[in-house]
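Asker: Predicted model, plus sequence, below.
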Amino acid sequence: MRKIFLIALMLASTSPAYAWGPVGHRITGAIADDNLSGVARANVRLLLGNEDLAEAATWPDDMKSSPDPFWQKTASPWHYVTVRGDDYKASDAPPEGDAMTALTHFTRMLRNPETSVEDKRLALRFIVHIIGDLHQPLHDGAGTDRGGNTVEVTWFGKPTNLHSVWDSKLIEQRSLSYSEYAHWLSRSITPQEVIAWDQRDPTVWIHESISLRKTIYPSDPALSWDYAYQHRAQVDDRLKRAGIRIASYLNWVFENPAPAGPSRQ
């Protein structure tokens, strides 16, 4: 029995990092959908057709199973940042890139009027996903524990790691569908919060996540109701902010396209 437990714990600790699970990403996408401007909504519809932002939000994670080298190697570092201090600096980006460099790259692609529709669709899906990623505190790590993946804990008695708890287990513990959860959160967002969170600077999002990340490491690895109660409001806050900021960012992108021509880069 102990051998089975250790194997399961090892597998959980070495699983790949996904910032928010599918439910979390869909929640941020659904909130964003409700806050798009008319111009942004029309552009999203032109690119994605009937696919909404809730569906688009999970696509970069869905594609991680593709054997294509782009997904297995090139895009792998684009879901997180590693920050040694309290604020992200350009020097924090490794040669292979990170979520910040990817966000910059895809923003340029999406704003460029000469980018193909297919590439714009790719860029849009990544932007929605990356903004959600940067609001998950363990995807703004210090480079010491793989974003909490090597922090072994139990969740209601079952072996896992801290990253998985924040990706999905705290959200799934509410037993709500993504649409129910998004509706609940959207109803609680005040006009004052929409104005205050209308912040398109990713370094602000990262700073917030780092500040939160420092408070979420448990002293007792046996996590259950107490831990869920202590951090539920924080999870909800990060999901709400991510949704509002996805919308704000896309509103800006689509209302401020880059000029055509050689100088656009």
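Answerer: It's in.

Asker: C-alpha only now, for contacts and for neighbours.
Answerer: Will do.

Asker: Contacts only, for T150.
Answerer: For T150, the contact set (CA atoms under 8 Å, 6 or more residues apart in numbering) comprises 13-14, 161-162.

Asker: same check, this time on Y217
Answerer: L162.

Asker: do the same with the one 4 residues further on
Answerer: Contact partners of P221, counting by CA under 8 Å, 6+ apart, are 152-154.

Asker: which residues of the chain fall in helices?
Answerer: In the chain, the helices defined using DSSP state H lie at 2-13, 22-33, 38-48, 53-56, 59-62, 69, 99-111, 117-134, 162-164, 170-172, 178-188, 191-196, 202-213, 225-255.

Asker: quick one on the thing from earlier: ranking by neighbours, what's the top pick from the contacts of P221?
Answerer: V153 (25 neighbours; other CA atoms under 10 Å).

Asker: Can you verify my assumption that that residue contacts N161?
Answerer: Yes: with contacts counted by CA atoms under 8 Å, V153 reaches N161, the gap being 5.1 Å.

Asker: residues near S168, how many?
Answerer: 18.

Asker: just D92 next, same as before
Answerer: 16.

Asker: any idea how far it lies from R146?
Answerer: In this structure, D92 and R146 are 15 Å apart, going by CA to CA, to the nearest Å.

Asker: swap in Q199?
Answerer: On the measure of CA to CA, Q199 and R146 end up 27 Å apart.

Asker: which residues are in contact with stretch 57-68?
Answerer: 18, 22, 25-26, 28-29, 71-72, 76, 125-126, 128-129.

Asker: Output the residues you listed as a markdown table; include the columns distance to D62 and neighbour count.
Answerer: A markdown table is the format used below for those (distance: CA to CA, whole Å; neighbours: other CA atoms under 10 Å):
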| residue | distance to D62 | neighbour count |
| --- | --- | --- |
| Y18 | 10 | 22 |
| P22 | 9 | 19 |
| H25 | 12 | 31 |
| R26 | 12 | 28 |
| T28 | 16 | 34 |
| G29 | 15 | 30 |
| W71 | 10 | 16 |
| Q72 | 12 | 14 |
| S76 | 12 | 20 |
| R125 | 11 | 22 |
| F126 | 12 | 26 |
| V128 | 14 | 29 |
| H129 | 11 | 31 |
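
Asker: let's bring in a second model and compare:
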Amino acid sequence: MKRFLILLAAILGFGAATTPAQAYWEYGHETVAAIAYRNVTPAVRAEIGRLLRQQALLETPTCPARTIEQASVWADCIKELGPRFSYAYNWHYQNVNVCKDFTLKGNCPDGNCVSAQIERDTKLLKDRKVPARERVMALAFLVHFVGDLHQPLHAGDRGDLGGNRAKSTYGIYSTEKLNLHSIWDGLLAERAISTPPSLVRLYSPEERTAVNGGGVEDWSRDSWQIARDVAYASAYGDPCGPVPERARLDEATIEKLIEPARQQLVKGGLRLARLLDEALG
């Protein structure tokens, strides 16, 4: 309950500044990172540690990346550093219209979207000739962006900045600053992660195979479909129907959303583990 109230206070205090690049918040990103870390090979775990021990090369002392959990939120922390990293603003999301056929064409201009950056960072990590600083940065970006891609409202959109303009209620909570995006970023993520059993564990080969097929574009389509069929559908009934003045997520609806939200975190963690094994193994 204490964490919930902290999250709610964050929404009330900072909701007006919410943008399409807003994070999956710390709890979501750290959980995806922790799942991945438990499920990579021991050799890759050691390589992650070796790279992160060089995090001082990033020269971001106010945004440390000493552990994979810290690295998972580094890409959001550096937003506070102003123009130095402003080029990365659009890398956290891709606004693919949920009411049209799925395509990344036209939704990822010049590689400035989350899926393209995941592929770029994976390539940088694989290349041992790339300078250490760039590989450390690629690792931090990759861990974060895989988390972002699995927050459905970073992958699907209704012309509302991924739900940022979709005013919403969450149970008994209703304020002008609360919106569908912030609910999935924070309040629902908190509820999903804190619902037992723990998501951070070693998964079986069968469980990993069930979610690890395909590539980044397939995972993008998967998250986009969750945005349409779960996130927007739960808020509007018809995901492409009329938009109410305020979407209302009652307790019964929230209960139904817990498992899909948990599954997105698991998919993110296991898919990140696959990419890290491929890049650093």
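Answerer: Yep, that arrived. Predicted, not measured: the structure shown is a model, and the values here were computed from it.

Asker: After superposition, what is the TM-score?
Answerer: Put the two chains on top of each other and the TM-score (TM-score structural alignment, normalised by the length of the first structure) is 0.82; 242 aligned residues with a CA RMSD of 2.6 Å.

Asker: picking up where we left off before, and which of the contacts of T150 of the first structure is nearest to L53 of the first structure?
Answerer: Among the contacts of T150 of the first structure, L162 lies closest to L53 of the first structure (CA to CA), at 27.2 Å.

Asker: Now check the second structure for the residue matching that closest one.
Answerer: Aligned counterpart of L162 of the first structure in the second structure: L180 (TM-score structural alignment).

Asker: A65 of the second structure reaches L52, doesn't it?
Answerer: Yes: counting by CA under 8 Å, A65 of the second structure does reach L52; the two are 6.5 Å apart.

Asker: which one is N95 of the second structure nearest to, not counting chain neighbours?
Answerer: D157 (5.1 Å; CA to CA, 6 or more residues apart in numbering).

Asker: err, A16 of the second structure, not the other one
Answerer: Using CA to CA, 6+ apart, the nearest residue to A16 of the second structure is K177, at 6.0 Å.

Asker: swap in C113 of the second structure?
Answerer: Closest to C113 of the second structure by CA to CA, 6+ apart is W91, at 4.4 Å.

Asker: Just tell me what that neighbour corresponds to in the first structure.
Answerer: Under TM-score structural alignment, W91 of the second structure pairs with W78 in the first structure.

Asker: Would you agree its match is in contact with D98?
Answerer: Yes: counting by CA under 8 Å, W78 of the first structure sits close enough to D98 to count as a contact (4.5 Å).

Asker: how much space between the equivalent of P137 of the first structure over in the second structure and T41 of the second structure?
Answerer: Under the alignment by TM-score structural alignment, P137 of the first structure pairs with P152 in the second structure. Plainly put, P152 of the second structure is 28 Å away from T41 of the second structure if you go by CA to CA.

Asker: List only those of the contacts of T150 of the first structure flagged as buried.
Answerer: 13, 161-162 (16 or more other CA atoms under 10 Å).

Asker: so can I have CSV of these showing distance to L185 of the first structure?
Answerer: Output for these, formatted as CSV (distance: CA to CA, whole Å):
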residue, distance to L185 of the first structure
S13, 30
N161, 26
L162, 24
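
Asker: quick check, nearest of those residues to A228 of the first structure?
Answerer: Once CA to CA is applied, the member of these that ends up nearest A228 of the first structure is L162, at 12.2 Å.

Asker: What residues does the closest residue to the closest one other than its chain neighbours make contact with?
Answerer: Leaving out its chain neighbours, the residue that sits closest to L162 of the first structure by CA to CA, 6+ apart is G148, at 5.1 Å. Residues near G148 of the first structure by CA under 8 Å, 6+ apart: 138, 161-163.

Asker: Please tabulate those residues in JSON lines, including the columns distance to R121 of the first structure.
Answerer: Converted to JSON lines, those look like this (distance: CA to CA, whole Å):
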{"residue": "L138", "distance to R121 of the first structure": "27"}
{"residue": "N161", "distance to R121 of the first structure": "33"}
{"residue": "L162", "distance to R121 of the first structure": "33"}
{"residue": "H163", "distance to R121 of the first structure": "29"}
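
Asker: What is the most widely separated pair among these?
Answerer: L138 and N161 (11.4 Å).

Asker: contacting residues for the residue nearest to G85 of the first structure when sequence neighbours are not counted?
Answerer: Leaving out its chain neighbours, the residue that sits closest to G85 of the first structure by CA to CA, 6+ apart is A142, at 7.5 Å. Contacts for A142 of the first structure were tallied using CA under 8 Å, 6+ apart; they are 82-85.

Asker: Touching, V117 of the first structure and L47? I think so.
Answerer: Yes: here V117 of the first structure reaches L47: they are 6.8 Å apart, a contact under CA under 8 Å.

Asker: More neighbours: which of the two?
Answerer: L47 (17 against 14).

Asker: who's in contact with that one?
Answerer: L47 of the first structure neighbours (CA under 8 Å, 6+ apart): 117, 120-121.

Asker: list the buried ones in stretch 102-114 of the second structure?
Answerer: Buried-residue list, stretch 102-114 of the second structure, by 16+ other CA under 10 Å: 102, 104, 107-108, 112-114.

Asker: State the pair within the residues you listed that is farthest apart.
Answerer: F102 and N112 (17.5 Å).

Asker: most centrally placed residue in the first structure?
Answerer: D133 (1.8 Å; CA atoms, centre = their mean).

Asker: That residue and G24 of the first structure, how far apart?
Answerer: 10 Å.

Asker: for the residue nearest to the centre of the first structure, what are its contacts?
Answerer: 19-20, 79-80, 139.

Asker: Perfect, I'm done here.
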